[in-house]
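Structure for this input, please:
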Amino acid sequence: MPEENEPAVKLTFGKHLARLRNAAGMTLRQVEEASGKEVSNAYLSQLENDKITKPSPNVLHVLAGIYSTSYEDLMERAGYFPASTQEARQARVATFAVENLTPDEEKALIEYLAFIRKQQRT
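This is a model prediction of the structure:
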């Protein structure tokens, strides 16, 4: 956990996708199947490892549906929209329907959700 005075480390887009997939409790192949093979596991692996940094909006739309996340957020993180201001971020529906989440809080919630889902599978 970072100290209060340390700046938050911004995840790459690929690492954010990997975190969302892990929170959903899915493997790369499961995402491929859930997408109707629109997103191959090899392509998703390249995205998650930041070898591909700008997937098409179509791919982002598919992933948003699979991960139950905001399509607009994925588009913004992929660089299609300019980064929103903090005020705009707080105004939109936040992850888990909790307002005013900091990026660190959002990250912690997603990681905790992944932990809980993993515990439920064992």
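
hey, let's count contacts and neighbours off CA atoms from now on
Will do.

Run through who's touching stretch 68-86.
By C-alpha atoms under 8 Å, 6 or more residues apart in numbering, the residues outside stretch 68-86 that reach it are 13, 53, 54, 55, 57, 60, 61, 64, 65, 95.

again with stretch 115-122
Applying C-alpha under 8 Å, 6+ apart, the contact partners of stretch 115-122 are 23, 24, 25.

most surrounded residue in these?
residue 23 (20 neighbours; other C-alpha atoms under 10 Å).

The residue lying closest to that one once chain neighbours are set aside and residue 13: what is the separation?
Nearest non-adjacent residue to residue 23, counting by C-alpha to C-alpha, 6 or more residues apart in numbering: residue 114, 3.8 Å away. Counting by C-alpha to C-alpha, to the nearest Å, the separation of residue 114 from residue 13 is 18 Å.

tell me what the helix or strand hosting residue 19 is packed against?
Per DSSP states H and E: residue 19 is located in helix 13-23. In terms of contacts (3 or more C-alpha pairs under 8 Å, 6 or more residues apart in numbering; DSSP states H and E), helix 13-23 is packed against helix 41-48, helix 103-121.

Here is the second sequence; please produce its structure so I can put it next to the first one:
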Amino acid sequence: MGDRMREARETLDLSLQAAAERADISPGYLFKLESGYVGTPSPRILHRLAGVLDVGYWELMSLADYVVPEGEEHQRRPEATPPAQSNRSPDRSPDRSLERVIYLLEEVVSELRRMRSP
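As a prediction, the model looks like this:
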């Protein structure tokens, strides 16, 4: 997944900083994604990156090991909004899935706190 993101970013002649800014993520996080240090970003992050990098949303979802609708891997433009729920591959261990759910919930709580701050 990271190689595909880097390839798309370089094809568009975007710096790491510029691509991260457009996707509303930190350059460090994008670097970690491209380098393989983060294996499973949230669907929301993938949706943003798909739009910035002109890569299919479902292609990125598939590369991140999410289950995608058949035939959607090569869609070039992201949907208007990412799906509310995304199913993970069934071969994931329950502990890994639980860790992912906890991580995503913490992300939501953090974002809600930021929204409440003046």
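
Give me the TM-score for these two chains.
Once superposed, chain against chain, the TM-score is 0.57 (TM-score structural alignment, normalised by the length of structure 2); 77 aligned residues with a C-alpha RMSD of 2.5 Å.

sorry, back to before: in helices only, show me the contacts of stretch 68-86 of structure 1.
Judged by DSSP state H, the subset of the contacts of stretch 68-86 of structure 1 located in helices is 13, 57, 60, 61, 64, 65.

Okay, the fourth one and residue 120 of structure 1: tell me how far apart.
Shown here: residue 61 of structure 1 relative to residue 120 of structure 1, a distance of 28 Å by C-alpha to C-alpha.

And the third one, by the same measure?
For residue 60 of structure 1, the distance to residue 120 of structure 1 under the criterion C-alpha to C-alpha works out to 28 Å.

The two - which one has more neighbours?
residue 60 (21 against 8).

What is the equivalent residue in structure 2 for the more buried one?
In structure 2, the residue matched to residue 60 of structure 1 (TM-score structural alignment) is residue 46.

OK, contacts around that match?
Listed by C-alpha under 8 Å, 6+ apart, the contact partners of residue 46 of structure 2 are 57, 60, 61.

What subset of those residues is buried?
Buried residues within the contacts of residue 46 of structure 2, defined by neighbour count using 16 or more other C-alpha atoms under 10 Å: 57, 60, 61.

Can you tell me which of these is nearest residue 26 of structure 2?
Proximity of these to residue 26 of structure 2 (C-alpha to C-alpha) peaks at residue 60, which lies at 18.5 Å.

How much space separates the equivalent of that closest one over in structure 1 from residue 60 of structure 1?
Matched across to structure 1, residue 60 of structure 2 falls on residue 74, judged by TM-score structural alignment. Using C-alpha to C-alpha, residue 74 of structure 1 is found at 6 Å from residue 60 of structure 1.

what does residue 104 of structure 1 give?
Separation of residue 104 of structure 1 from residue 60 of structure 1 (C-alpha to C-alpha): 23 Å.

try residue 93 of structure 1
Going from residue 93 of structure 1 to residue 60 of structure 1 by C-alpha to C-alpha gives 18 Å.

pretty sure residue 110 of structure 1 contacts residue 19?
Yes: contact status for residue 110 of structure 1 versus residue 19: in contact at 7.2 Å, counting by C-alpha atoms under 8 Å.

Which one of those two is surrounded by more residues?
Each of residue 110 of structure 1 and residue 19 has its neighbours counted (other C-alpha under 10 Å); residue 110 has more, 21 against 18.

Could you report the distance from the match of residue 60 of structure 1 to residue 116 of structure 2?
In terms of C-alpha to C-alpha, residue 46 of structure 2 sits 25 Å off from residue 116 of structure 2.

List the residues that contact the residue nearest to residue 23 of structure 1.
22, 23, 24, 25.
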